[in-house]
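coordinates only, sequence not included:
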């Protein structure tokens, strides 16, 4: 008996038990956990809106890293019970110190004994039954606490058990990744290097030393059962779920978000007031004066036109005004009262118009490269302000159209028809001028994206969609600095599980606060077969990263061109470019 008390004192189990006696009890599990967190003065930092990512019903497995070996088993149910009540947790027996939570836990011991093995099998069976009944199960698939090793000095989970994959597969469960940004003490990490059992022995102490800490948690987006890559084997899928969880390590803290917001506010204070609208009547007068052939397409009340600057001084003023207003909303913009420059005078303006509401939807700026270079040289091209290239490069890509300064005003951005009418307009313009076969220009990555996201996008593009030949002829004026820095994750996993631009987009949507993934225009260009040529930072556009991208329409899939050009338009284009008919459909 004396020996047990001595061991409990050494391992500080006695202190955990004393603390439990002092914590105010409650029949409500969530309330008891709140009392426990308050007793230890533990604050939780997470984005409240991301609680909406948690499924409110149906079989769901929550996977998380295992940095503490105890406290996370209290924190996760506290958050999850605010969304749904049918929560169970596969937890470490150290939490038996809190008997008020017994109904919540299915205990899984990290010990290699026969008794632990038998108990773990029973707990796993109960977990299966719970999921099959439609419940939510919280799992720490590492099976042991995050730690350093002699081979790797980053605190992280070891490889995850593939038993979690069998649970998901057999119960058709969705998966929600969650990530803890904190870790156990340095003493704990050092002790584990001496012997793994020392880590286990120190778990009660680590439970106690979380007092007065702020623990930060990131909640990932739901990975639906249908999107889990079951073509992989169970070990690879477990690695994928671990990867998705550790990608959340890139999530910015609330402090970083607040700092970025303050910078944005300060930047906006320095910006000029956007110029006023000149009046709808002036716009309609100019619109009605355009030749009929400059109306390129119409879909219900959405119309698309092209015009020259001299034809539309007031419409161009409205385009410049709305450009600036739209770009500022995403951390870009010139900061001037209107976004118009010298290039607008010799470029063509393609714009979409709502004929019912009598207002602008969005616009593109188009430059006929061969004409501009013949009249003004390569410096007559807007892209030449961002990248250095000469006529040798131009000869490789002409006949080409430079696209840029595209925008869709915010009220229309959720309507797919807005972007569609603009792209059908560009396609119909090419049908009218079929000698042009190449589109090129810049696509922006706002500076409001985190550095990690910007570098992740650039790195993906350089690996998968980069034109090494053409890039030799182009140099950025201000090349991006730095490189992608992964937090707490092996770089090899990044390139194993990110193979498509949609994979990049899904990753970014998980941890970026303001963005739902990769910029929509970049995704669109890449799906047209676009190739990136280079990247530049634009100091006149709030330090946005501009990617110089090129789309050779002769290599775009036939079905895609027919969708935008129509069958007759595609046939006309193909007659000028016979090789385009040989593309894979």
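Cool, the structure landed. In this text, all values refer to a predicted model and were calculated from it rather than measured experimentally. Residues are numbered from 1 along each chain as shown.

From now on I want contacts and neighbour counts done on CA atoms only, so please keep to that.
OK.

which SSE is the closest residue to residue 53 other than its chain neighbours in?
The shortest distance from residue 53 to any non-neighbouring residue, by CA to CA, 6 or more residues apart in numbering, is to residue 221 (5.6 Å). In this assignment (DSSP states H and E), residue 221 forms part of neither any helix nor any strand.

any idea how far residue 16 is from residue 10?
Going from residue 16 to residue 10 by CA to CA, to the nearest Å gives 12 Å.

Ok, residue 442 next?
From residue 442 to residue 10 the distance is 64 Å (CA to CA).

and those two? which has more neighbours close in?
Shown here are residue 442 and residue 10; by other CA atoms under 10 Å, residue 442 has more neighbours (26 against 14).

so the more buried one sits in a strand?
Yes - assignment of residue 442 by DSSP: H, G, I helix; E, B strand; the rest coil places it within a strand.

from what I can see it touches residue 403, true?
Yes - checked against CA atoms under 8 Å, the pair residue 442 and residue 403 is within contact range at 7.4 Å.

One more to weigh against that first structure:
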């Protein structure tokens, strides 16, 4: 059995430890002890499992970390340790195993998965009701058809060597060098599409929020960069719809404080564990659709957003 690290260590170096090349039992020897100690030393640094890392204000950062520990972090770390012990594969096999480890069953039927184009540049868009789990599920759905995809994602999923090839980091608006990082993100995205690859993104750029304390969560307007990406690359568009919304506690926290909202993001990951998900996949849309919206990119995005949301009404 192979036992690989799932997450990077604190130094950021990507090393690997194995406990043998077969399926036999390992006897207690000095060499075995050294291997076991090496594995212990290379465990995922629990400090990385946090949304506080991009905040320079120590009060905000420590508040976020405290909320994370109280609400979700122990459960998530236990899950990560189990995943480490079972052996985290590199590349495409990572996604189905990670989703299974999270106890998430994807109920999308095969005839919808078959709608995913097997070749050619493709932009996969979706509404964003939950958070990180939405991205994990989208990656696994596309991964069942093709492996040349990259996900525009926040920092929590970046820096993981097993899936680093699939990631394009998206900076948070509050980061000091957000403008420079955003430009780099756009350049990487366009380069990948020009090579005929797939880009997975959430055009809203953030999870759905309620307008008041007790109203339903509403998908935000979609970023105009999505239109530019499709227009310049000529990529086809694949819409995916997720049902549901985050907890009422999260939606209320968003109205009270950015710090409280950020602190509960791990809790929303925990809430999504060991549940079924039924994303709806729509038919691919040709980039030629943009011609109907010449000079009106926001009109096109409003139409695409509503089209994606309407996919959920077919269930």
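Done, it's in. This is a predicted model, so every value here is computed, not measured.

if we can go back for a sec, so the residue nearest to residue 53 of the first structure is in contact with residue 177, correct?
Yes - between residue 221 of the first structure and residue 177 there is a contact under CA under 8 Å: 7.2 Å.

More neighbours: which of the two?
Between residue 221 of the first structure and residue 177, counting by other CA under 10 Å, residue 177 is the more crowded of the two (26 against 23).

before we move on, which element is that one in?
Going by DSSP H and E, residue 177 of the first structure is in strand 174-180.

Same check on residue 90 of the second structure?
Judged by DSSP H and E, residue 90 of the second structure forms part of no helix or strand.

Please enumerate the strands of the second structure.
Using DSSP state E, the strands assigned to the second structure run over residues 105-106, 122-126, 149-153, 167-169, 198-201, 209-210, 217-218, 236-241, 276-277, 280-281.

so what does the fifth one touch, helix or strand wise?
With contacts defined as 3 or more CA pairs under 8 Å, 6 or more residues apart in numbering; DSSP states H and E, the secondary structure elements packing on strand 198-201 of the second structure are strand 122-126, strand 149-153, helix 178-194.

Could you say which of the ones you listed is packed most deeply?
strand 122-126 (a mean of 25; mean count of other CA atoms under 10 Å).

what's the distance between the most centrally placed residue in the first structure and residue 244 of the first structure?
The centroid of the first structure falls nearest to residue 508 when counting by CA atoms, centre = their mean (1.6 Å). Taking CA to CA as the measure, residue 508 of the first structure falls 11 Å from residue 244 of the first structure.

and what of residue 547 of the first structure?
For residue 547 of the first structure, the distance to residue 244 of the first structure - CA to CA - is 27 Å.

In terms of neighbours, single out the busier of the two.
Between residue 547 of the first structure and residue 244, counting by other CA under 10 Å, residue 244 is the more crowded of the two (26 against 22).

Tell me the residue in the second structure aligned with residue 236 of the first structure.
Aligned counterpart of residue 236 of the first structure in the second structure: residue 299 (TM-score structural alignment).

what's the neighbour count on its match?
Around residue 299 of the second structure there are 14 residues (other CA under 10 Å).

what residues are up against it?
residue 293 (CA atoms under 8 Å, 6 or more residues apart in numbering).

Would you check how far apart it and residue 243 of the second structure are?
Residue 299 of the second structure is 24 Å from residue 243 of the second structure, by CA to CA.

Show me what residue 211 of the second structure lines up with in the first structure.
Aligned partner of residue 211 of the second structure by TM-score structural alignment: residue 149.

List the contacts of that match.
residue 193.

ok, back up a step: matching the residue nearest to residue 53 of the first structure against the second structure, which residue comes up?
By TM-score structural alignment, residue 221 of the first structure lines up with residue 283.

can you tell me what part of the first structure stretch 124-133 of the second structure aligns to?
Counting by TM-score structural alignment, stretch 124-133 of the second structure corresponds to 62-71 in the first structure.

same question, stretch 104-112 of the second structure
Taking TM-score structural alignment, stretch 104-112 of the second structure hits residues 42-50 over in the first structure.

what's the straight distance from one end of that stretch to the other?
20 Å.

again with stretch 273-292 of the second structure
So stretch 273-292 of the second structure: terminal residues 41 Å apart, CA to CA.

before we move on, the earlier item: now the strands of the second structure in TSV, with distance to residue 116 of the second structure?
Formatted as TSV, the strands of the second structure follow (distance: least, CA to CA, whole Å):
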stretch	distance to residue 116 of the second structure
strand 105-106	16
strand 122-126	9
strand 149-153	12
strand 167-169	20
strand 198-201	10
strand 209-210	29
strand 217-218	26
strand 236-241	7
strand 276-277	18
strand 280-281	8
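
quick one: which of those is nearest residue 260 of the second structure?
strand 209-210 (13.7 Å; CA to CA).

average offset between the closest one and the first structure?
Compared with the first structure after the fit, strand 209-210 of the second structure shows a mean deviation of 0.9 Å (mean CA distance after the TM-score superposition for the first structure).

Can you tell me what sits against that strand?
216-220, 251, 254.

Now do the strands in the stretch 301-450 of the first structure.
302-308, 348-354, 359-368, 387-388, 400-408, 438-445 (DSSP state E, counting those that start in this stretch).

Out of those strands, flag the one nearest residue 254 of the first structure.
Using CA to CA, the nearest of these to residue 254 of the first structure is strand 438-445, at 22.2 Å.

tell me which strands and helices the closest one is in contact with?
Using 3+ CA pairs under 8 Å, 6+ apart: strand 438-445 of the first structure touches strand 400-408, strand 544-552.

Of all those strands, which one is nearest residue 206 of the first structure?
strand 544-552 (43.7 Å).

against the second structure, where does the very next helix or strand once past the closest one fall?
Using DSSP H and E, the helix or strand that follows strand 544-552 of the first structure in sequence is helix 558-576. Counting by TM-score structural alignment, helix 558-576 of the first structure pairs with no residue of the second structure.

Mind giving me the packing neighbours of helix 558-576 of the first structure?
helix 416-432.

Many thanks, I have nothing further to ask.
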